[in-house]
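**Q** Only the shape, not the letters, is given here:
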């Protein structure tokens, strides 16, 4: 029973986790929007800010060669998958790309990792500038479970309390965190609520991802 619970609460990179199930549902919604908006125009150029190759491997749109995806991270990632390439860059400064360089800018759970509201604003402006369309997702600050730690309500705690819980107990997915990793996450994560997210993307439609009647995450898009 405990092992099943740990699997359910594991990172969304783990296929049996709750986060992975939500990711699959989100990607299905994304695929529907892409098919509807870009029918007859494939392949389209996509910039995935903070994306990894394993996120896309096995996805129908990539397998069908409907997407040509550029993965952007702080360091270039070795990629040997048709339809995927990788570049080094900064989400808050995409000056290597002219306006409208991509048919679509995609980002999944990245904008909350940028330390400050100023950096989040910069990323939002850059995503809208370089992409003709965009699909940007982030967790909801007011969802009861903080998604990075799988702990309830710790987003409202002083960071010193959360650091203690992460490094001195096994309450976070049954594991103790390395202190350096815990501090890094506590420093960089700034969760957004719906009002803040809408302010970053004022012209976007906001798609609410629900769990038990509560909004777990938001996606801003203009598809």
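**A** Yep, it's here. This structure is a prediction, so every number in the text was calculated from the model and none was measured.
**Q** When you work out contacts or count neighbours from here on, use the C-alpha atoms and nothing else.
**A** Noted.
**Q** Name the SS class of residue 118, please.
**A** Assigned with DSSP: H, G, I helix; E, B strand; the rest coil, residue 118 falls in the helix class.
**Q** how near is it to residue 159?
**A** Computed as Cα to Cα, to the nearest Å, the residue 118 to residue 159 distance reads 20 Å.
**Q** So which bits of stretch 40-47 are buried?
**A** Applying a neighbour-count criterion of 16 or more other Cα atoms under 10 Å, the buried positions in stretch 40-47 are 43, 45-47.
**Q** Stretch 86-101 too?
**A** Residues of stretch 86-101 classed as buried under the neighbour-count rule (16+ other Cα under 10 Å) are 86, 89-92, 94, 101.
**Q** Just to be sure, residue 181 is in a helix?
**A** Yes. According to three-state DSSP, residue 181 belongs to a helix.
**Q** What is the burial count for it?
**A** Residue neighbour count, defined by other Cα atoms under 10 Å, stands at 12 for residue 181.
**Q** for the one 10 residues further on, same thing?
**A** Neighbouring residues of residue 191 were enumerated by other Cα under 10 Å; the total is 23.
**Q** Structure two is appended below for comparative analysis:
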């Protein structure tokens, strides 16, 4: 098996463990809510929730509104049970009232929203829209960026090296890139975060790492409705 293939297999393992954790969080938060449990998924897709489990959402009487800035990412969202809905929107500024939802969820999105100021706007919306949230993102100091799995250490290289490599090789899901502008656009659209930056963005959350071979691979920021957060796992 190739290195990217091994990484993909391990990523699938982490996704499965993440799903278990997310289901536990939803069940815990569900206990305080009467009526339907409302989840906002910022930047998500329907296939993610099919993996989490439509039967599970049904058992929790949970509805999911998926908001994505690209309409093509929302194709196939409708489901026969009416548990999934979709809207096009900008996560840096959403037209929903404070605490319109019971849980805000985001998986591997915040690294794509732009500058740090854009990330601050994104985080502010996440924190504003529900009493509880769950935000996952790849960790900058893990040696493999999941967006470019074929070249370890790629995201630590100088920018001038990276766009040249993208123009010559297929390092991620697309490529090689045909021209510099396209390569630069892809690089600028993915900026990973470290622990201190996530702490700044989500000061009221518990942060915890997902580890691979003892190294932090990604960061999850969680806030519960009770705000009785568990001890932070912050020894990186």
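**A** Happy to help now that I have it. These numbers were taken from a predicted model, which means no experiment stands behind them.
**Q** ok, back up a step: out of residue 118 and residue 159 of the first structure, which sits in the busier spot?
**A** Neighbour count, other Cα under 10 Å: between residue 118 of the first structure and residue 159, residue 159 has more, with 14 against 11.
**Q** residues contacting the more buried one?
**A** residue 186 (Cα atoms under 8 Å, 6 or more residues apart in numbering).
**Q** Would you mind measuring from it to residue 64 of the first structure?
**A** 45 Å.
**Q** Then residue 21 of the first structure?
**A** Residue 21 of the first structure is 22 Å from residue 64 of the first structure, by Cα to Cα.
**Q** ok, the alignment partner in the first structure of residue 68 of the second structure - contacts?
**A** Under the alignment (TM-score structural alignment), residue 68 of the second structure pairs with residue 73 in the first structure. With contact taken as Cα under 8 Å, 6+ apart, residue 73 of the first structure is in contact with 49-51, 86-91.
**Q** so residue 166 of the second structure, which of the three states?
**A** helix.
**Q** The first structure: which residue goes with that one?
**A** Looks like residue 166 of the second structure aligns to residue 166 there (TM-score structural alignment).
**Q** Isn't that match up against residue 177?
**A** Yes. Assessed by Cα atoms under 8 Å, residue 166 of the first structure is found in contact with residue 177 at 5.4 Å.
**Q** Between those two, which has more neighbouring residues?
**A** residue 166 (24 against 21).
**Q** From residue 173 of the first structure, how far off is that one?
**A** Remark: distance between residue 166 of the first structure and residue 173 of the first structure (Cα to Cα) = 10 Å.
**Q** Overlap in contacts, these two.
**A** Joint contacts of residue 166 of the first structure and residue 173 (Cα under 8 Å, 6+ apart) are residue 149.
**Q** ok so residue 85 of the second structure is a helix residue?
**A** No. Looking at residue 85 of the second structure with three-state DSSP, it is strand, so not inside a helix.
**Q** Quick check: closest non-adjacent residue to it.
**A** Take residue 85 of the second structure and drop its neighbours on the chain: the residue closest to it by Cα to Cα, 6 or more residues apart in numbering is residue 65, 4.8 Å away.
**Q** Show me the strands in the first structure, by range?
**A** Using DSSP state E, the strands found in the first structure span residues 44-49, 67-73, 84-88, 102-108, 131-139, 145-146, 151-152, 205-211, 214-221.
**Q** wait, what's in contact with residue 125 of the second structure?
**A** With Cα under 8 Å, 6+ apart, residue 125 of the second structure has these contacts: 91-94.
**Q** If you could redo that for residue 74 of the second structure, that was the one I meant.
**A** 45-46, 66, 68, 86-87.
**Q** Any chance of TSV for those, columns distance to residue 54 of the second structure?
**A** What follows is the contacts of residue 74 of the second structure, written out as TSV (distance: Cα to Cα, whole Å):
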residue	distance to residue 54 of the second structure
45	13
46	10
66	14
68	20
86	16
87	19
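**Q** which of the residues you listed are the two that sit furthest away from each other?
**A** Farthest pair in the contacts of residue 74 of the second structure (Cα to Cα) is 46 and 87. Separation: 11.9 Å.
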